[in-house]
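Enquirer: Need coordinates for the following:
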Amino acid sequence: MSGFNSRGVWAIYRFEMARFKRTVGQSLVTPVITTSLYFIVFGAAIGSRMQEVNGVPYGAFIVPGLIMLSLLTQSLSNASFGIYFPRFTGTIYELLSAPISYLELLIAYVGAAATKSVILGLVILATASFFVPLRIEHPVWMLAFLLLTSITFSLFGFIIGLWAKGFEQLQLIPMLVITPLTFLGGAFYSIEMLPPLWRQVTLFNPVVYLIDGFRWAFFGTADVGVFWSLAATCGFLAVCVAVVAWMFRTGYRLKN
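Expert: Below you'll find the predicted structure:
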């Protein structure tokens, strides 16, 4: 096959987005309601006792962390389920026999998952504006981090979808690894508030850099340098690309 099969990519992308529309209650409404509850609980209970963090009102301070929490989990969930379901039903063999390359398959599934995550992030951002006054000092950087994180974790979700042997394993890494790392990654607090020892330990948590870079785009303040955040995100993206390339080259969980 020569050339780029744009029609094949568009067909898969459109199919995945149609599934998103059919499950909009689970994919969009539920995270928005959950985010609103976070604002009610954390904003009211903790915000009344902690007025500001690094010069930012606490209610506004947690917005980037909440968006990132939903972004990471939804990117993983959308991408992993998107590629796992054809494996589960056996329709993956129809895709593999179609005139579409592995790269085009990846672009379609990851592109659809990233699109859903970006939409969700923007919706949560709009929802947050009803609860707290927000400012975005670096909107281009905010969109860049939003898009880069969505693509990176959609790639990670694609890997999980190929690796998983059952529906239980699809939720294993998001629930037992990503969510705890997000809560411990400064989503609801500044790592500068931690004791020195724990602050150093926290710096080994990669999610810290994602949240901190995203928060810097909003308020211009960060616990770690923004370029460290960008480097960490790009580094994880490169690792995911390398793993996917290996899976495609070996046919891991695709041809057996």
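Enquirer: okay, CA-based contacts and neighbour counts for the rest of this
Expert: OK.
Enquirer: In the stretch 151-256 of the chain, mark out all the strands, start to finish.
Expert: Counting by DSSP state E, counting those that start in this stretch, the stretch 151-256 of the chain has no strands at all.
Enquirer: how near is L197 to A222?
Expert: Between L197 and A222 the computed distance is 19 Å (CA to CA, to the nearest Å).
Enquirer: same thing with P139?
Expert: 16 Å.
Enquirer: Show me which of these two is the more surrounded one.
Expert: A222 (21 against 12; other CA atoms under 10 Å).
Enquirer: Assign the closest residue in space to S70 that isn't next to it in sequence to helix, strand or coil.
Expert: Leaving aside its sequence neighbours, S70 sits nearest to P31 (CA to CA, 6 or more residues apart in numbering; 6.9 Å). Following DSSP: H, G, I helix; E, B strand; the rest coil, P31 is assigned to helix.
Enquirer: count of neighbours near P31?
Expert: 22.
Enquirer: was I right about it contacting M68?
Expert: No: look at P31 against M68 with CA atoms under 8 Å: they stay out of range, at 11.8 Å.
Enquirer: In terms of helix, strand or coil, where does P133 fall?
Expert: Quick answer, by three-state DSSP: P133 is coil.
Enquirer: any idea how far it is from F214?
Expert: 17 Å.
Enquirer: I'd say S190 and V53 touch.
Expert: Yes: applying CA under 8 Å, one finds S190 in contact with V53, separated by 7.1 Å.
Enquirer: residue contacts, A232?
Expert: Residues in contact with A232, defined by CA atoms under 8 Å, 6 or more residues apart in numbering, are P206, Y209, L210.
Enquirer: Most neighbours of all these, which one?
Expert: L210 (29 neighbours).
Enquirer: ok, for that one, nearest residue in space, not its chain neighbours?
Expert: Counting by CA to CA, 6+ apart, the residue nearest L210 is S229, at 5.8 Å.
Enquirer: repeat for F131
Expert: F39 (7.3 Å).
Enquirer: same question, G8
Expert: Nearest to G8 is I100, by CA to CA, 6+ apart, at 6.5 Å.
Enquirer: Tell me how far that neighbour lies from R7.
Expert: Taken as CA to CA, the span from I100 to R7 is 10 Å.
Enquirer: Please report how far the residue nearest to S70 lies from W198.
Expert: On the measure of CA to CA, P31 and W198 end up 30 Å apart.
Enquirer: For the comparison step, fold the sequence that follows:
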Amino acid sequence: MNWYGIRAIYQFEMARTWRTLMQSIASPVLSTSLYFIVFGAAIGSRMGEIDGVSYGAFIIPGLIMLSLLSESISNASFGIFFPKFSGTIYEVLSAPVSAFEIVAGYVGAAASKSIILGGLILVTARFFVDYEIVHPFWLLAFLILTSVTFSLFGFIIGIWADDFQKLQVIPLMVITPLTFLGGAFYSIDMLPDPWRTITLFNPVVYLISGFRWAFYGVADVNVAVSLGMTLIFLVICLTAVWWIFRTGYRIKT
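Expert: Have a look, this model is predicted:
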């Protein structure tokens, strides 16, 4: 294992984050704070509890997941797309590092940024609403697992995209709508049939439900199912990355 190679890629990507601190960290935290102000403090104070949890606290897992998914994808996709766009990817490919070490460096950095962002949003939420964390270990586990999984997904998007516009297509046109429709601001048990059944085909439902269970011990679906769905998507992303490096799809041509 070439730890020096992994560390070099990781540190380079993390340095880019500190150079663009306003865009990478401050902007998502500020945007999420506005959600807390509008939905948590203003509207939430006029709404009743959901599953025994105040509305302002209930939406915290969904808001964190909304930022986590979009930022994980954006950070990882841009991280690999820019070297491909500028041609420096060939220097990385010709270096004495394996495909696993390249992915570990880029995905590790993107996941680290998302975990830091999730922690900052969690701290920020305390200024607007009171909340508790029933299962802190599983909270951290879901946070790390989701960050790594969607950073891998973003890495795949960065390889697939051949222009900057395509980098934003899936985060804006797919992930954000799925998050809003996945129970970020409501419990899917509040939906009438057949809409509740249809919603269960939304993979983001399982992410938000598992994350909310880690906070309050309540969930729309069984936490084991949420964990299993996340692991399945992780395996799919790992398989896709393996295929990309094995065939050289849009990375060696």
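Enquirer: So what does the residue nearest to S70 of structure 1 match up with in structure 2?
Expert: Here P31 of structure 1 is matched to P28 in structure 2, going by TM-score structural alignment.
Enquirer: What distance do you get for its match to S98 of structure 2?
Expert: 33 Å.
Enquirer: give me the number of residues near the aligned residue in structure 1 for V225 of structure 2?
Expert: Counting by TM-score structural alignment, V225 of structure 2 corresponds to W228 in structure 1. Counted with other CA under 10 Å, residues neighbouring W228 of structure 1 total 14.
Enquirer: I figured W228 of structure 1 hits I211, correct?
Expert: No: W228 of structure 1 is beyond contact range of I211, at 11.7 Å (criterion: CA under 8 Å).
Enquirer: To which residue of structure 1 is V204 of structure 2 aligned?
Expert: Using TM-score structural alignment, V204 of structure 2 lines up with V207 in structure 1.
Enquirer: For its match, which non-adjacent residue is closest in space?
Expert: Closest to V207 of structure 1 by CA to CA, 6+ apart is G185, at 5.5 Å.
Enquirer: so the one you found sits right up against T202, yeah?
Expert: Yes: counting by CA under 8 Å, G185 of structure 1 touches T202, with 7.0 Å between them.
Enquirer: higher neighbour count, those two?
Expert: G185 (25 against 18).
Enquirer: which residues sit in contact with the more buried one?
Expert: With CA under 8 Å, 6+ apart, G185 of structure 1 has these contacts: I191, T202, N205, P206, V207, V208, I211.
Enquirer: Over in structure 2, tell me which residue corresponds to it.
Expert: Using TM-score structural alignment, G185 of structure 1 pairs with G182 in structure 2.
Enquirer: likewise L125 of structure 1?
Expert: Aligned partner of L125 of structure 1 by TM-score structural alignment: L122.
Enquirer: Grab the most central residue of structure 1 for me.
Expert: L72 (2.6 Å; CA atoms, centre = their mean).
Enquirer: quick one: secondary structure of it?
Expert: helix.
Enquirer: what's the closest non-adjacent residue to it?
Expert: F153 (6.2 Å).
Enquirer: residues touching that neighbour, list them.
Expert: L72, S75, L76, L237.
Enquirer: Show me what A240 of structure 2 aligns to in structure 1.
Expert: By TM-score structural alignment, A240 of structure 2 lines up with V243.
Enquirer: contacting residues around that match?
Expert: Taking CA under 8 Å, 6+ apart as the test, what V243 of structure 1 contacts is I159.
Enquirer: what about 7 Å?
Expert: Residues in contact with V243 of structure 1 (CA atoms under 7 Å, 6 or more residues apart in numbering): none are found.
Enquirer: cool, and the one 10 residues further on?
Expert: R253 of structure 1 sits next to L162, W163 when contact means CA under 7 Å, 6+ apart.
Enquirer: what separates it from Y109 of structure 1, distance-wise?
Expert: 16 Å.
Enquirer: what does L254 of structure 1 give?
Expert: 15 Å.
Enquirer: neighbour count winner among these two?
Expert: Y109 (26 against 14).
Enquirer: Relative to W216 of structure 1, how far out is Q51 of structure 1?
Expert: 19 Å.
Enquirer: okay, those two: which has more neighbours?
Expert: Counted by other CA under 10 Å, Q51 of structure 1 and W216 do not tie: W216 has more neighbours, with 22 against 13.
Enquirer: so what corresponds to the more buried one in structure 2?
Expert: Under TM-score structural alignment, W216 of structure 1 pairs with W213 in structure 2.
Enquirer: Report the contact partners of its match.
Expert: Neighbours of W213 of structure 2 in contact, by CA under 7 Å, 6+ apart: A219.
Enquirer: can you check F61 of structure 1 too?
Expert: Contacts of F61 of structure 1 by CA under 7 Å, 6+ apart are V53.
Enquirer: What ranges does the stretch 1-150 of structure 1 have for its helices?
Expert: Applying DSSP state H, counting those that start in this stretch to the stretch 1-150 of structure 1 gives helices spanning 6-22, 24, 30-38, 58-61, 63-89, 92-97, 102-128, 139-163.
Enquirer: who wins for proximity to R249 of structure 1 among those?
Expert: helix 102-128 (9.3 Å; CA to CA).
Enquirer: mind listing what's buried in that closest one?
Expert: 104-118, 120-121, 123-125, 127-128 (16 or more other CA atoms under 10 Å).
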